[in-house]
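K.L.:
Mind folding the following:
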Amino acid sequence: MKSARVRPVWQAALCTAVFSMTWSNFAGAALVGRDLGGSAAFDAYYDTELDITWLADANYAKTSGAVPDGYMTHAEALAWTAGLSVHGVGGWRLPSVAPVNGVAYQPEFSLDGSTDFGFALTGEGWGTASELGHLFYVTLGNTGYLDAPSTCADPCALQHTAPFANFQSHAYWSGSPVPDAYSPSVWILETWSGRQSPIGPDALIHAWAVHDGDVAAIPEPESAALLLVGLAALAGRSLHRKRSAK
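P.N.:
The predicted structure follows:
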């Protein structure tokens, strides 16, 4: 019986890279699949426009068993993301909301994303100021509730969720508090309607973990160990060849 063949580290990395690019090219989107667990399934998606990585499961707190119903207060959501480890990758956080004008939050209600409170336009969102808003309106191409066709079935706003699993038609926390004058409250995105708004931190809603940069560039402990072993083997082979040549 033949023994199982173990692929060199560089071959495994190459296969992972090719598999990741296949999704990106096929989808024609700014999301590149990342297989963190080596199971030939995407655990996360790298957002090339925002330079962050989204968990593939938009309700991972529930499906992982960490939070039975997936609903958390803001403090609980912060604690969950801070302590999260996915196949050895830590450093997760909640999505951020920065002022759309780049200076200060504008709490006035608008229908076109010109202020921080209200709805935005499909394909525009709040630019890159709102990570959740950009994903919802730009990357996935969803439409705010007020602009949705009157003939569409509820939820009219959240029509496009692929390639993510368990995308909730409710609301998601950001990690960004509203300024002191409006505290205590935190920015959220209502995914059932597309509205970005402030809400009290004790509300019970969903949390979605994101990671700065591309997690594919962060070696898992096991991968790092294998890489070191491979490098040591190469160094040993080179030294053996030099000695044999003398």
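
K.L.:
drop to CA atoms for contacts and neighbour counts, all remaining ones
P.N.:
OK.

K.L.:
any idea how far stretch 15-23 is from the chain center?
P.N.:
Distance of stretch 15-23 from the chain centroid (CA atoms, centre = their mean, to the nearest Å) equals 18 Å.

K.L.:
again, but for stretch 52-63
P.N.:
7 Å.

K.L.:
Can you show me the helices along the protein?
P.N.:
9-27, 60-63, 74-82, 131-134, 221-245 (DSSP state H).

K.L.:
Between the ones you listed, which one is closest to residue 213.
P.N.:
When the helices of the chain are compared by CA to CA, helix 131-134 sits nearest residue 213, at 13.0 Å.

K.L.:
which ones are touching the residue lying closest to residue 31 once chain neighbours are set aside?
P.N.:
Counting by CA to CA, 6 or more residues apart in numbering, residue 31 lies nearest to residue 47, which is 4.8 Å off, once chain neighbours are set aside. Residue 47 sits next to 30, 31, 32, 53, 54 when contact means CA atoms under 8 Å, 6 or more residues apart in numbering.

K.L.:
Next: residue 89.
P.N.:
Contact analysis of residue 89 by CA under 8 Å, 6+ apart lists 215, 218, 220.

K.L.:
List of residues touching the longest strand anywhere in the chain?
P.N.:
Across the chain, the longest stretch assigned as strand under DSSP state E is strand 171-177. Residues outside strand 171-177 that contact it (CA under 8 Å, 6+ apart) are 74, 77-78, 93-98, 132, 183-192, 205-208.

K.L.:
What distance do you get for the most centrally placed residue in the chain to residue 80?
P.N.:
Closest to where the C-alpha atoms of the chain average out (CA atoms, centre = their mean) is residue 54, at 1.0 Å. Distance of residue 54 to residue 80, computed by CA to CA, to the nearest Å: 15 Å.

K.L.:
Let's compare: structure for the following, please.
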Amino acid sequence: MPFVDSGYGLIYDRELNLTWLKDANYAKTVGRSPNGGMTWYEAMSWVAGLGYCGVRGWRLPSAFNLDGSGPCIGDNCTNNELGRLLTTAKDVSAVNFPDPFSTIYWTATEASDEFVYGFKLAGLKQGKVEKAADTPVNVFVFLAWPVHDGDVAAEIEKRLSTAVFRSLALMFFRFHRSVPDKAVAAIKIDDGVETPVWTCIPQRQ
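P.N.:
This is a model prediction of the structure:
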């Protein structure tokens, strides 16, 4: 199986070495907007600043074909990152999946100064849409599905191991040397992220 549920709310593509959030509308889940919708500019900014389990470096998927050609325009665009996820990850189910007929996902691939490629779930259709889309008059909801290069679950495991080690060391030194509270507060594993690494639980659904 090329796709596996790697825990921590993540889907891992072993062949392309990519990690996706299992939550297909994470922006809605964390309250970024009521329905998760945003313009391309907002989506690019949100994904670039996203911290998930203490891990940053997320991006929007590419519209180009996996071999670098394209981008595909029209129906059945299955040979790009998002199309592959939707058609190949049959044994791994996403959660919080939106209405396919009213949802378009942003890609990071620009077509011009004003247009970018969007991916419509219904028909796996890819085409050019305005970067400033997702206005109140729009019939579609434009969402962001963050993807990350590499195995994020492995990075989380590494960070958790470090966090546990530091916590145990901190407890040891507090017990033996009476470390002041202000010194304890100054020791941090991560800072300024939406979901710190120690809040992540390796659950598989």
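
K.L.:
circling back: out of the contacts of residue 47 of the first structure, who has the most neighbours?
P.N.:
residue 54 (28 neighbours; other CA atoms under 10 Å).

K.L.:
Translate that residue into the numbering of the second structure.
P.N.:
With TM-score structural alignment as the criterion, the equivalent of residue 54 of the first structure in the second structure is residue 20.

K.L.:
Neighbours of residue 197 of the first structure, how many?
P.N.:
As a burial measure, residue 197 of the first structure scores 18 neighbours (other CA under 10 Å).

K.L.:
Please say which position in the second structure it maps to.
P.N.:
So, by TM-score structural alignment, residue 197 of the first structure is matched to residue 127.

K.L.:
Test my guess that its match contacts residue 111.
P.N.:
No - in this structure residue 127 of the second structure lies outside contact range of residue 111 using CA atoms under 8 Å: 9.4 Å.

K.L.:
can I assume residue 23 of the second structure is in contact with residue 95?
P.N.:
Yes - at 4.9 Å, residue 23 of the second structure and residue 95 qualify as touching, with contact defined as CA under 8 Å.

K.L.:
ok, the two, which is more surrounded?
P.N.:
The neighbour count for residue 23 of the second structure versus residue 95, taken as other CA under 10 Å, is higher for residue 23 (19 against 14).

K.L.:
list the contacts for the more buried one?
P.N.:
Counting by CA under 8 Å, 6+ apart, residue 23 of the second structure makes contact with 9, 94, 95, 96, 97.

K.L.:
which one among these gets closest to residue 52 of the second structure?
P.N.:
Using CA to CA, the contacts of residue 23 of the second structure come closest to residue 52 of the second structure at residue 9, 9.8 Å.

K.L.:
For that closest one, which non-adjacent residue is closest in space?
P.N.:
Counting by CA to CA, 6+ apart, the residue nearest residue 9 of the second structure is residue 22, at 5.3 Å.

K.L.:
neighbours around that neighbour, how many?
P.N.:
24.

K.L.:
so who does it touch?
P.N.:
With contact set as CA under 8 Å, 6+ apart, residue 22 of the second structure has these partners: 9, 10, 11, 93, 94, 95.

K.L.:
And stretch 104-114 of the second structure, what's buried?
P.N.:
Of the residues in stretch 104-114 of the second structure, those with enough neighbours to count as buried (16 or more other CA atoms under 10 Å) are 104, 105, 106, 107, 108, 109, 110.

K.L.:
For the second one, what is the corresponding residue in the first structure?
P.N.:
So that's residue 105 of the second structure. Match for residue 105 of the second structure (TM-score structural alignment): residue 172.

K.L.:
all strands for the second structure, in order.
P.N.:
3-7, 10-13, 18-21, 103-110, 115-120, 125-130, 141-143, 147-149.

K.L.:
So which of those strands is nearest residue 87 of the second structure?
P.N.:
strand 3-7 (10.8 Å).

K.L.:
quick one: that closest one aligns where in the first structure?
P.N.:
On the basis of TM-score structural alignment, strand 3-7 of the second structure is assigned to residues 31-35 in the first structure.

K.L.:
Now tell me what touches the matching stretch from outside.
P.N.:
Residues contacting stretch 31-35 of the first structure (CA under 8 Å, 6+ apart): 16, 20-21, 23-24, 41-48, 215-216.

K.L.:
switch to 10 Å and redo it
P.N.:
16-17, 19-25, 40-49, 52-56, 87, 135, 139-140, 163, 214-216 (CA atoms under 10 Å, 6 or more residues apart in numbering).

K.L.:
Can you turn the buried part of the residues you listed into a ChimeraX selection?
P.N.:
Buried subset of the contacts of stretch 31-35 of the first structure, written as a ChimeraX selection, criterion 16+ other CA under 10 Å:
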select :16,17,19,20,23,24,42,43,44,45,46,47,52,53,54,55,56,135,139,140,163,214,215,216
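
K.L.:
picking that back up, as a markdown table, the strands of the second structure with distance to residue 36 of the second structure would be great.
P.N.:
Listed next are those as a markdown table, based on distance: least, CA to CA, whole Å:
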| stretch | distance to residue 36 of the second structure |
| --- | --- |
| strand 3-7 | 23 |
| strand 10-13 | 19 |
| strand 18-21 | 14 |
| strand 103-110 | 10 |
| strand 115-120 | 15 |
| strand 125-130 | 18 |
| strand 141-143 | 6 |
| strand 147-149 | 16 |
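
K.L.:
need the contact list for residue 80 of the first structure.
P.N.:
61, 66, 67, 72, 74, 92, 93, 94, 207, 208, 209.

K.L.:
Check these for burial and list the buried ones.
P.N.:
61, 67, 72, 74, 92, 93, 94, 207, 208, 209.

K.L.:
Cheers, nothing more for now.
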